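Colleague: Sharing a model that was predicted from the sequence below.
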Amino acid sequence: MLKFHRRDFLASTAGLALVGSALAQGTPKKGGVLKVSANANPSSLDPQTGGSGSDHAFLYPIFDTLIDFEPTTLKAIPGLAESWSNPDPRTLLLNIRPGVTFHDGTPLDAAAVKVNLDRARSDPRSNIKGDLVTVEGVEVAGPQQVAIKLRQPDSALLLILSDRAGMMSSPKAMQELGKDYDRKPVGAGPMTFVSWNDNEKVSYVRHDKYWKQGQPWLDGLEMNVIPEINTALRAVVANQNDFVYFLSPQQKPLVDRAKTLVPVSGPTLYCVMTFLNFAKPPLNDLRVRQALNYAVDRESFAKATMAGLSEVATTVLPKAHWAFDPTLESYYKHDPDKAKALLAEAGHKDGLELHLIGYTDQRQQQRQEVLQEQLRKVGIKLRFSTFNIPEGSAAFFAKAEGNGLLSQWTGRPDPSLTFTLLYGKGSYFNSGREEATPEISAALAASRASPDLGERKKAFSLLQRLVLEQALSMPLLFQFELDAHNARVKGFGPNLLGKPRFDGVWLDS
């Protein structure tokens, strides 16, 4: 049987990324439709109302962001805002790129940016209010200049504007369509939306007036929804599709055997974890949450579900991340006896049943079975209700069903946004919507107070420790990105977020 070791995988994946890059060389040419095997149906095509991290692959073609990021470092670079400045610590001044239009022909100017940011902050249906919690107001300072006024200095805001909050929609389309805008998006990205057939396909065509010279190279894009990852890979092997993303490590031998495929890999922030509703009994008891974290055997979980080709997660930041604190690496060592003692102390000596939400695909069901078996050994019975990804996410985050959700956190460009969204009061991804502790709220604010990286690292060290002390979630592992495409696909590269972007891709006939 073929065996993998993590150190070998890291070395080989570095080589795979280089192989993908080398094969991408050549003179880009226009034409062709890229067909992609996508792992989930979108929850929404409105970046402000969606609630699934898997939406990004569908959103990136339609929406450009105010701030962009370098793929391998997540460093902020110009996007729709061609430059920015801080005239004072509580003001971010954005200079919007002139001449950019939305797909409906309306101008992307300062007034349009204000409409988008105000809607994100105040619309009842917005799921990203927490992203902009430090914004006090948005002002039009000139035809192409926006002044964002802050309640406090916020060093995270730039990279926040490279995510959903920075995706700009046509104000005209949002006003005319209302709730229907979820399914009929109008952005200013390289591709114009055509159609969305639920659980089947999302189609796009080239935006001929895109502001980046020469792009997009593609005539169109098809995101074909295939939740079962083995089926998704077979569609590419059979040339029904051109590209498949976020394969499991167990599929790497299949990719290698298919000599027509090019593998591409890289590290990611993608964290498989159990989200916990810490506002709802019995998980409002700290001892129960701590018992869960001591009961799980993360090393065994990784070996069983990822063939060991992953990094065990203690916090929601991987070891390679600049904000990770290595002193916290073994905070929750596997300790079944301690888990049992904590459960008994909390009044559950004879056992405890928890209702968790899960997903229906084969990979997630395997994770559910492993987790059930591990927790059974300390007297915790897990009962799963399973859905597809958008429905399961909505059941837990929007409807507060279940005690927890076995899912994944797909990462955010700035780590403070990750912690705010997961644990901040009122955040969509905080299912109970309650404040964790005043100390955590203060640490969240401190993590964004200084632009100095050293000061921010100290703030994140404290924040991670406080979150671990409160056992607000149960991180399990970080998954490496593994994508595959046929030889026609050129110009693709992975990014640290692990969310594929196809704006620079072209097809070689």
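Modeller: In hand now; what should we look at?

Colleague: make it CA atoms for all contacts and neighbour counts henceforth
Modeller: Fine.

Colleague: The helix or strand harbouring D8 packs against which elements?
Modeller: Assignment of secondary structure by DSSP states H and E places D8 within helix 6-23. Contact analysis of helix 6-23 by 3 or more C-alpha pairs under 8 Å, 6 or more residues apart in numbering; DSSP states H and E lists strand 261-266 as its packing neighbours.

Colleague: got the angle for the strand it packs on vs helix 6-23?
Modeller: 120 degrees (axes from the mean of the first three to the mean of the last three C-alpha atoms, to 10 degrees).

Colleague: Now the element after strand 261-266, going C-ward?
Modeller: Following strand 261-266 in sequence, per DSSP H and E, is strand 271-276.

Colleague: Outside of that next one itself, list whatever touches it.
Modeller: With contact meaning C-alpha atoms under 8 Å, 6 or more residues apart in numbering, strand 271-276 is reached by 283, 313, 316, 403-411, 431, 472-479.

Colleague: And here is the other one:
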Amino acid sequence: EPPSLDPTTNAAAVIDLLLHHNLYENLVQVTPGGELHGQLAAAWEVSEDGRVYTFHLREGVLFHDGAPCDAEAVRESFLRLLDPATGVPHPEYFQDIVAIETPERLTVRFLLAEPDPAFLPTLALGDAVVTPARGDLALRPIGTGPFRLADWQPGQRLVLARNPDYYLAGVPQLERVEFRFIPDPAAQLAALQAGDVDLVVDLAPELAATLAGTPGVQLISGPMNLVQILAVNTARAPFSDLRVRQAVSYAVDRDEIIEFVSFGFGTPIGSHIPPGTPYYADMTWLYPHDPDRARELLADAGYPDGFSTTLTLPENYPFHVRTGEVIAAQLARVGIQARIRLVDWPTWLERVYAQADYELTVVGHPWKLDPAPMLTGYGPERPDYYFRRGWQSQELDRLLSLGAALADEGARRAIYTVCQYLIAREAVNVFIQDPHRILAAREGIEGLSVYPLYLLDLSRVSAD
């Protein structure tokens, strides 16, 4: 369940899942195949030096409150994101914007301090949706999308209604969408089988295995492009010691996690970029599962009998909780006793993400369509990021800055391969898997797709 309805000021991925592409839209958006296309922008040009992006907006686009979404509205929307008082989770995404111009009513121009090949993909993220600069979007969201907010009862349901003023003919096909928040996976399945719901989003993999071949039910699945990690607080002993982080890496068995938590619906990863992208470099070979080597490293670090720690898990994500439980058992085999502490999502965001008040945690990082924004947490822009406050690498800083500025695709891939190696070698985090998204829908629901971003696009979904 979302803690807020504003994806620009809250890092909860579930907000994007429910509202991105449905209620909120971007200048450009991504297709299920990963290509970018114009959404609010009908066309755009990029200057030869890569510093000026000019967007030509569609005619007749309105916000849900009836206000026009023109060049000035887009400008005000991004000025809101640039304002430190707004409190966006990733200000570094927009730090190169030095000016936003509106030479014509439907033309908006972004001037950048430096060439940024990731700028266009960044504009397709939930962080960059175009909104009015006024109002409380957390409670009363206003966008330009095919659906608008009809009702939100926290703890129960979120209802979207068809936008009658939507600018694309025949979209959406559904008159109403009701999201129900059912935390228990077995109850989700029972609701689907009873006909109480038409679709279960992110079905538990153990239940998907039982549904295969069931008449009247269809399964849609594919890589989530999510990097699931065991995040390590490198600012706290003993995890400030590389040997301890390496021992944890050797202790974790990815294959066992995928077998018992994902039921085979997952792909092992060794870096902070998902394997379904062109930039992924397989680094799983650096730390294969080796409990004996883990014990040796712990002894070298001064912990021959192991030590105790706390594994903080977000209770609203059963998948991460189950992963954490398996990891705790794996760590115990090498002498690390990990006490599990379950917290609600607002507490996780405040204590773990904002304050770095934790030792170990399990969470997922969605793909950002480009390695530059995906890896900012390891670079010079975010020394305060929750998993690297006690670690830094000047070599990595230099390479990340270079990769973010280069336009040559081959050179970027080479640079980001080295970046992934440095991050993996230093065991900044333990990289676990890219889980597969599993949608279970009743027969007659058409138009569902798995996207490379964490979202559920219902704009072209139909139901008989």
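Modeller: Received the coordinates, thanks. Just so we're clear, the structure is a prediction, and the values are computed from it rather than from any experiment.

Colleague: so where is the helix holding D8 of structure 1 in structure 2?
Modeller: On structure 2, no counterpart of helix 6-23 of structure 1 exists by TM-score structural alignment.

Colleague: That helix: how far from the chain's middle?
Modeller: 23 Å (C-alpha atoms, centre = their mean, to the nearest Å).

Colleague: Structure 1: which residue goes with V428 of structure 2?
Modeller: Match for V428 of structure 2 (TM-score structural alignment): L472.

Colleague: Tell me who's in contact with the residue nearest to V113 of structure 1 when sequence neighbours are not counted.
Modeller: Using C-alpha to C-alpha, 6 or more residues apart in numbering and skipping residues adjacent in sequence, the residue nearest V113 of structure 1 is M168, 6.8 Å away. By C-alpha under 8 Å, 6+ apart, the contact list for M168 of structure 1 reads 63-66, 113, 116, 187-188.

Colleague: Filter the residues you listed down to just the ones in helices.
Modeller: Of these, the ones assigned to helices by DSSP state H are 113, 116.

Colleague: which one of the contacts of M168 of structure 1 sits closest to K425 of structure 1?
Modeller: N116 (22.8 Å; C-alpha to C-alpha).

Colleague: Aligned to the closest one, what sits in structure 2?
Modeller: Counting by TM-score structural alignment, N116 of structure 1 lines up with S77 in structure 2.

Colleague: thought its match was touching I142?
Modeller: No. Contact criterion C-alpha atoms under 8 Å: S77 of structure 2 and I142 do not qualify, at 11.8 Å.

Colleague: quick one: the helices in the stretch 1-150 of structure 2?
Modeller: Ranges of helices in the stretch 1-150 of structure 2, per DSSP state H, counting those that start in this stretch, are 13-19, 71-82, 119-122.

Colleague: Please convert those helices to a markdown table, extending it with mean neighbour count and distance to M374 of structure 2.
Modeller: Below are the helices of the stretch 1-150 of structure 2 laid out as a markdown table (neighbours: other C-alpha atoms under 10 Å; distance: least, C-alpha to C-alpha, whole Å):
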| stretch | mean neighbour count | distance to M374 of structure 2 |
| --- | --- | --- |
| helix 13-19 | 22 | 14 |
| helix 71-82 | 20 | 19 |
| helix 119-122 | 20 | 10 |
